[in-house]
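Chemist: build me a model from this:
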Amino acid sequence: MTQPTSPLQSPLELVNTSKFFKGKAAVKNVSFSARKGEILGFLGPNGAGKSTSLRMALGVISPDEGEALLFGEKPNLVNLRRVGFLPEERGLYRKMTARAIISYYGRLKGMDRKASLTRADEMLTRFGLGDHLKTKISDLSKGMAQKVQILSTLVHQPDLIILDEPFSGLDPVNQQDLETLIREEHARGATVIFSTHIMEQAESLCDRLVIIGQGEKRFDGTIDEAMSLIPEHADISTEGTFDLKAALCTTRFQISSDKTDELGHHWRIDLSHGERAQDVLRAAIEAGAPITSFTPHRAKLRDVFVSLVDKEELCSDVQLADKETCT
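Modeler: Okay, here's the model as predicted:
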């Protein structure tokens, strides 16, 4: 089913791509590539240009500037057979059965009828739909139908898997099933790109991230590189009038007084030079600090995302907006 890919060849690459609708730029000079065998998270708020970028990559729409490449070539009928694409807009033939629709998608990608039906049966049974092989899509629950569409995307074991907002609308159990499926596809060697604005899935699954906002690329790198944009910090509270900043003045720790109340002083220590939270605690103990509490804080991917995306953009996204960010 699949063809060999050079170790140096990117399954997907956008080079200085831009797309305009009615004179307005939906994507502005965006470049990124998916490396063979990685899980790439493509992150951004609603309307940031994620779906437009993916459609250009697949040749669904043409870039107005720059170029899109699949396996080193422009999208064509041959290299598109190596791709499994789950669009954001879901849609299945409602009068077909779950088994038939998965087989149909497999045959569109070059599988013969017998192999596609066998694969459909295996996938439906593996992911809890074995009792619904001959159930029409119209008679399935919304979550079951969405699972069938995901399986249809993967039936031909594609080299490149592109999932546009795959977790949207799934309950926690089916989200976990999808995470398992993504990991299994990755383990067999597939390159996976998924577009999302659900940070938890991106943080747990991705090798690398591309973050876009208002059609422009804001970040391209590993999870660790993303996390390093917001240093860790620790909070320490001390009794009485003890001055932790003065006690640790000879260290590299960046210490500021957060507040003072009847319980004593509360200090914030920014760890921007590669220090660890336990290093701060050890230094404070050695300095004789009367510590009443110690709390280390590691940045979450959501914090990085908020720092890179414009506030106005972020607060139009109902899945990310909250009072603290948007007021």
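
Chemist: every contact and neighbour count from this point should use C-alpha atoms.
Modeler: Noted.

Chemist: who touches the strand or helix carrying S33?
Modeler: Element membership for S33 (DSSP states H and E) is strand 24-34. Residues outside strand 24-34 that contact it (CA atoms under 8 Å, 6 or more residues apart in numbering) are 10-20, 40, 48-49, 52-53, 65-66, 191, 193, 210, 214-217, 220.

Chemist: just the buried ones out of these, please.
Modeler: 10-19, 40, 48-49, 52-53, 65, 191, 193, 210, 214-217, 220 (16 or more other CA atoms under 10 Å).

Chemist: just the ones of those residues in strands?
Modeler: Members of the buried ones among the contacts of strand 24-34 lying in strands (criterion: DSSP state E): 12-19, 40, 65, 191, 193, 210, 216-217, 220.

Chemist: show me what the helix or strand where D235 lies is packed up against.
Modeler: Taking DSSP H and E as the criterion, D235 maps to strand 232-238. Judged by 3 or more CA pairs under 8 Å, 6 or more residues apart in numbering; DSSP states H and E, the packing partners of strand 232-238 are strand 264-271, helix 277-286, strand 291-297.

Chemist: before we go on, could you also do this sequence so I can check it against the first one:
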Amino acid sequence: SMKVGEQCLYLAQLKGMSKQEAKKQLKYWFEKFEIETWWDKKLQELSKGMAQKVQFIVTVLHNPKLLILDEPFSGFDPVNANLIKDEIIELNKKGTSIIFSTHRMESVEEMCDYIALIHKSNKLIEGKLEDVKRKFRTNTFQVGVMTQNVEALMYQLTQKFTIGQTDFKSLNDDLKLEVQLGNHSSNELLSILSQNGQVTHFAEKIPSVNDIFIQTVTE
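Modeler: Now for the predicted structure:
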């Protein structure tokens, strides 16, 4: 039947903080997360999301040098998930090393500098995120073009490039194509497109961590 505030103080002192310093830090975090009214609540009154927010505070209270987080965003709505994410990034900027375990590839994409992909206890990939992405790039571009001249455009493109269908969000009624450059340059592709219509979308299809995960595990 211990209250939230008492439990937090107890755990902070176990981490070597003085009661005075713990109270000061807890006041700061409870105000930051706008949960001052939770101090006198009983632990069993908290929902999963509420309990996880308190757990996060107790975990980072003493400014640890190393932080290990396992799925830290589960149980949070988007606003609170974003709040926690910003605090994790801030801790990292201040010098905390963070090991982050997750199945949510968008979190890896957004937050991690260095990754290891583990499948059935085997490490399949390891390295800087940008180096891993570079290794999996395929020199492929997604393009969108507004044209009255589809046949002529397709003829010119297929002379040089491998063309496939693709889909992406667009506000235009444009022709959407996936183009593998092969030995040709992106400038050559852009030139053909612009000569035959109005280019509305032109971007390299850089593999996401999700794509890399699926491709690696499937193979």
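
Chemist: quick one: TM-score?
Modeler: Superposed pair, TM-score by TM-score structural alignment, normalised by the length of structure 2: 0.79. Supporting alignment: 205 aligned residues with a CA RMSD of 3.0 Å.

Chemist: in structure 1, what residues pair with stretch 32-49 of structure 2?
Modeler: Under TM-score structural alignment, the match for stretch 32-49 of structure 2 in structure 1 covers residues 126-143.

Chemist: where along the stretch 1-150 of structure 1 do the helices fall?
Modeler: Residue ranges of the helices in the stretch 1-150 of structure 1, as given by DSSP state H, counting those that start in this stretch, are 50-57, 98-108, 113-126, 142-154.

Chemist: those: which one's closest to E185 of structure 1?
Modeler: Of all those, helix 142-154 sits nearest to E185 of structure 1, with 8.5 Å by CA to CA.

Chemist: what's the average distance of the closest one to structure 2?
Modeler: Comparison of helix 142-154 of structure 1 with structure 2 after fitting gives an average deviation of 0.9 Å (mean CA distance after the TM-score superposition for structure 1).

Chemist: relative to helix 98-108, how tilted is that helix?
Modeler: Orientation check (axes from the mean of the first three to the mean of the last three CA atoms, to 10 degrees): helix 142-154 of structure 1 against helix 98-108 gives 30 degrees.

Chemist: can you identify the element that follows helix 142-154 of structure 1 toward the C-terminus?
Modeler: Taking DSSP H and E, what comes next after helix 142-154 of structure 1 is strand 160-164.

Chemist: next, the angle from that next one to strand 24-34.
Modeler: Here strand 160-164 of structure 1 points in a direction 140 degrees away from that of strand 24-34 (the same axes, to 10 degrees).

Chemist: can you name the residues of structure 2 that strand 160-164 of structure 1 overlays?
Modeler: Against structure 2, strand 160-164 of structure 1 falls on residues 66-70 (TM-score structural alignment).

Chemist: tell me how far the matching stretch lies from the chain's centre.
Modeler: 16 Å (CA atoms, centre = their mean, to the nearest Å).

Chemist: again, but for stretch 230-243 of structure 1
Modeler: Stretch 230-243 of structure 1 sits 34 Å away from the centroid of its parent chain (CA atoms, centre = their mean).

Chemist: same check on stretch 99-115 of structure 2?
Modeler: 6 Å.

Chemist: which bit of structure 1 covers it?
Modeler: Counting by TM-score structural alignment, stretch 99-115 of structure 2 pairs with residues 193-209 of structure 1.

Chemist: list the contacts of the matching stretch.
Modeler: 34, 38-46, 50-51, 160-167, 179, 183, 219-223, 301-302, 319-320.

Chemist: stretch 228-248 of structure 1 too?
Modeler: So stretch 228-248 of structure 1 is contacted by 255-257, 263-272, 277, 280, 283-284, 287, 289-299, 303-304 (CA under 8 Å, 6+ apart).

Chemist: the same query, at a cut-off of 7 Å, please.
Modeler: 255-256, 263-272, 277, 287, 289-299, 304 (CA atoms under 7 Å, 6 or more residues apart in numbering).

Chemist: how close does V79 of structure 2 get to F33 of structure 2?
Modeler: Shown here: V79 of structure 2 relative to F33 of structure 2, a distance of 11 Å by CA to CA, to the nearest Å.

Chemist: looking at those two, which is more packed in?
Modeler: Using other CA atoms under 10 Å as the criterion, V79 of structure 2 and F33 rank with F33 on top: 14 against 9.

Chemist: how far away is that one from V54 of structure 2?
Modeler: Distance, F33 of structure 2 to V54 of structure 2, by CA to CA: 9 Å.

Chemist: distance check, the nearest residue to G75 of structure 2 once chain neighbours are set aside against Y28 of structure 2.
Modeler: Using CA to CA, 6 or more residues apart in numbering and skipping the chain neighbours, the partner closest in space to G75 of structure 2 is G49 (4.9 Å). For G49 of structure 2, the distance to Y28 of structure 2 equals 20 Å [CA to CA].

Chemist: equivalent analysis for T147 of structure 2, please.
Modeler: Plainly put, T147 of structure 2 is 58 Å away from Y28 of structure 2 if you go by CA to CA.

Chemist: what's the answer for Q180 of structure 2, then?
Modeler: The value you get for Q180 of structure 2 to Y28 of structure 2, if CA to CA is used, is 53 Å.
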